[in-house]
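Trainee: I'll drop the sequence and a predicted model, then ask my questions.
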Amino acid sequence: MAALTEAGAPKAAAARRPAGGGAGPRWRDRDGWWAAFFLAPQVLALTLFLIGPLIFAIVLAFMKWDGLGEKEWVGFDNFAAQLTDPEFGLAVWNTIKLMVLTVPIGLSLAILIAVGLNSVKGSAFYRILYFMPVVTSSVAIAVIWQVILASDENGVLNNTLRDWFGVQGPDWLLDTGWVIVAIAVVTIWSSLGLNVVIFLAGLQTIPPQVVEAARIDGAGGFRIFRSVTLPLLSPTIFFSTVVAVISSLQAFDLIYVLVDPGDNEGAQTIVYRVWDLGFGEFEFGMSSAAALLLLVLTLVVTLVQFAAQKRFVHYDS
């Protein structure tokens, strides 16, 4: 019996070994090489088109360069020039006004529409209708709204105000005081569908038994919305708020086509200022400094939002 045990032990040990002796580690090494092979294009593209330009922009922010001549190191002069530049200050103010107008109004409308669609049969059709502007080119949206907001006889909105209410509407796209309102309306309209779909997904995660329990306790529709729906929807609201704030701070393409910010200072945003410094005035150092200031502003606003979420965002334990 002892002989059989001793003879069988080496066979059992051999059976537990991977086939081919040391083939196991070699296969693992080969898997690592295949993983590197498939990841290499993504890592290369990320380095060339994101990490590389970011590092170059950071270095360029401390230099004076017109895009062709020699680069001159100027330290923090570009940042000081932007922080004291009235045009950059105006761009920051216009961007903040756009954010204040679009984020709360747009998200509030999206929540109300999502709550309404959540109880409607065949809501998929309405989701498609609301989502169509999201997948439409921003250039096409801007051209359509140029016709709607035009101040001449072809302006749809002003003609409607004059014919139905006897009111002469302002020059929406040229009046410095009204242009940011016009941009906010177009921005809210174009992004409403995305927020509606996101809130609909959040509403469908709310347990129906919680709503039913509140209804049994005598809560009405508004009380259920305020005390049940909104608290349970708060993580989705927080996510949408962060995304909407970042999008408003980076607004450019829709504004650039809808209005000519070069002729209307009320439409000049931070990103337009970055573009104008670089490709209008060929001050790429200044442009990079303005872009980094926008990055810092975005980070600060986002960190404030994350710090404030502890007070109103309720996550399921």
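Mentor: Perfect, I can see it now. Residues are numbered from 1 along each chain as shown.

Trainee: CA only for contacts and neighbour counts going forward, please
Mentor: Noted.

Trainee: show me the strands in the stretch 1-150 of the chain, by range?
Mentor: Assigned by DSSP state E, counting those that start in this stretch, the strands in the stretch 1-150 of the chain fall at 63-64, 72-73.

Trainee: hey, which of these is tucked in deepest?
Mentor: With neighbours taken as mean count of other C-alpha atoms under 10 Å, the strands of the stretch 1-150 of the chain reach their highest mean count in strand 63-64, at a mean of 22.

Trainee: on that earlier part again, which of the strands of the stretch 1-150 of the chain sits closest to residue 157?
Mentor: Minimum separation from residue 157 across the strands of the stretch 1-150 of the chain (C-alpha to C-alpha) falls at strand 63-64, 46.3 Å.

Trainee: let's bring in a second one:
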Amino acid sequence: MKLVNVSMIKEGEKEQPAKQNKIKGQRHGRTAFWFLLPNLSGFLVFTLTPILAVFVLSLFEWSLIAEPKFVGLRNYIYLFTSDSNFIRVLLNTIFFTIVYLTLNLLVSLTFAAWLNQKIKGIAVYRAILFLPVLVPPVAIALIWQFMYEPSVGLINHLMEAIGLSAVNWLGNEDYAMFALIIMCVWQQFGYNMLIFLAALKGIPQTILEAASIDGAKPLTKFFKISIPSISPAILFAMVMTLITSFQIFDQVFILTNGGPGYATEVLGLYIYKNAFEWFQMGYGAALAVVLFVIILIVTLIQLILQKKWVHYETK
């Protein structure tokens, strides 16, 4: 009996810390839940609920004045079969996204590599390059609208000063989209620049020093060591920049309002016009759902393809 009692006591002593850890874990879980509850509540009320409402609204015909009328998939059928402007707007959006994404990443990476060197006053340069990100997009668009002005704009004056002819940047269909892209890259590249700069500073110097001892040149080290090492940061920047470029609205609304003609009409602006200018809320919601699906598919493709070129550090 004594032996049994001793064994039972030992088993009880082993179970007691496990129960305490379980209770402690439950307590920490409840604490974490209460801390997350305000954010989760905001997400449910201001993000998830509107998303679900858009899906439901896309099945209705509603002019904001009359009662909503259920039409099923009619808005989607009209979108893909009868709306001649949708394809053009979609192509404009894809063109803007590809060119803007490419230039943004290239400019960001170039400045990040430059700032990663030992330069006097590096903090000042970093602040100046990042400053446009902090300025509201509406203010940026108004300033660049004046800079693009054909007769008194700063850009045309600079072009004429170096012997080039003035260009009607915002009034010519051949230049308007590029004018929009240049402005957006100038405004937004600082965000990705800081991401790349932080990633570059995280590369162990011993690896770069070993490559230098082996005779590797700076460009070789950059493309063979630095780029693969910061590939996770590049993936993050690509995904986030792609999502924001597909959703662009305020810059193009202020700068060109989609003009001239449909030269700079993008999906975000087209959704706004259908919903709030032409009072076709159901059709605007259907366009928003299509945009959501496009962004989701492209993002998933990026996440699948990243296995081939993104190198994660393994310990």
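Mentor: Received the coordinates, thanks. Keep in mind that this is a model prediction, so the values were computed, not measured.

Trainee: overlay them and tell me the TM-score.
Mentor: Here the TM-score for the pair of chains, by TM-score structural alignment, normalised by the length of the second structure, is 0.87; 305 aligned residues with a C-alpha RMSD of 2.9 Å.

Trainee: returning to what we had before: so for residue 291 of the first structure, which of the strands of the stretch 1-150 of the first structure sits nearest?
Mentor: Nearest to residue 291 of the first structure, of all the strands of the stretch 1-150 of the first structure, is strand 63-64, at 13.8 Å by C-alpha to C-alpha.

Trainee: give me the mean distance between that closest one and the second structure.
Mentor: With mean C-alpha distance after the TM-score superposition for the first structure, strand 63-64 of the first structure departs from the second structure by a mean of 0.9 Å once superposed.

Trainee: onto which residues of the second structure does that strand map?
Mentor: Using TM-score structural alignment, strand 63-64 of the first structure lines up with residues 60-61 of the second structure.

Trainee: run a quick neighbour tally on the residue mapped onto residue 213 of the first structure from the second structure.
Mentor: Under the alignment (TM-score structural alignment), residue 213 of the first structure maps onto residue 210 of the second structure. Using other C-alpha atoms under 10 Å, residue 210 of the second structure has 11 other residues around it.

Trainee: and residue 210 of the second structure, what helix or strand is that in?
Mentor: helix 205-213 (DSSP states H and E).

Trainee: any residues touching that helix, and which ones?
Mentor: With contact meaning C-alpha atoms under 8 Å, 6 or more residues apart in numbering, helix 205-213 of the second structure is reached by 221, 225.

Trainee: quick check: next helix or strand after it?
Mentor: Counting by DSSP H and E, the next helix or strand C-terminal to helix 205-213 of the second structure is helix 218-221.

Trainee: once aligned to the first structure, how far is that next one on average?
Mentor: Helix 218-221 of the second structure sits 0.9 Å off on average (mean C-alpha distance after the TM-score superposition for the first structure).

Trainee: give the buried residues for that helix.
Mentor: residue 221 (16 or more other C-alpha atoms under 10 Å).

Trainee: give the aligned range of the next helix or strand after it in the first structure.
Mentor: Using DSSP H and E, the next helix or strand after helix 218-221 of the second structure towards the C-terminus is helix 227-229. Counting by TM-score structural alignment, helix 227-229 of the second structure lines up with residues 230-232 of the first structure.

Trainee: list the buried ones in the matching stretch?
Mentor: The neighbour-count check on stretch 230-232 of the first structure (16+ other C-alpha under 10 Å) flags 230-232 as buried.

Trainee: okay, the strands of the stretch 1-150 of the first structure in TSV with distance to residue 140 of the first structure next?
Mentor: TSV is the format used below for those (distance: least, C-alpha to C-alpha, whole Å):
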stretch	distance to residue 140 of the first structure
strand 63-64	37
strand 72-73	41
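
Trainee: out of these, the one nearest residue 108 of the first structure is which?
Mentor: Among those, strand 63-64 sits nearest to residue 108 of the first structure (C-alpha to C-alpha), with 43.8 Å.

Trainee: who's in contact with that closest one?
Mentor: Contacts for strand 63-64 of the first structure (C-alpha under 8 Å, 6+ apart): 71-75, 78, 283-286.

Trainee: returning to that earlier point: who wins for proximity to residue 119 of the first structure among the strands of the stretch 1-150 of the first structure?
Mentor: Among those, strand 63-64 sits nearest to residue 119 of the first structure (C-alpha to C-alpha), with 57.8 Å.

Trainee: residue 183 of the first structure: which of the strands of the stretch 1-150 of the first structure is closest?
Mentor: Closest to residue 183 of the first structure of the strands of the stretch 1-150 of the first structure is strand 63-64 (C-alpha to C-alpha; 33.5 Å).

Trainee: residue contacts, residue 113 of the second structure?
Mentor: 197, 200.

Trainee: map it onto the first structure.
Mentor: Under TM-score structural alignment, residue 113 of the second structure pairs with residue 115 in the first structure.

Trainee: and for residue 296 of the second structure?
Mentor: Per TM-score structural alignment, residue 296 of the second structure is aligned with residue 299.

Trainee: count the neighbours of that match for me.
Mentor: Look at residue 299 of the first structure: counted by other C-alpha under 10 Å, it has 13 neighbours.

Trainee: distance-wise, check it relative to residue 57 of the first structure.
Mentor: 17 Å (C-alpha to C-alpha, to the nearest Å).

Trainee: same thing with residue 148 of the first structure?
Mentor: 39 Å.

Trainee: same thing with residue 193 of the first structure?
Mentor: 34 Å.

Trainee: so those two - more neighbours on which side?
Mentor: Set side by side, residue 193 of the first structure and residue 57 show more neighbours around residue 193, with 25 against 19, by other C-alpha under 10 Å.

Trainee: pretty sure that one contacts residue 135?
Mentor: No. If you go by C-alpha atoms under 8 Å, residue 193 of the first structure and residue 135 don't touch, sitting 9.5 Å apart.
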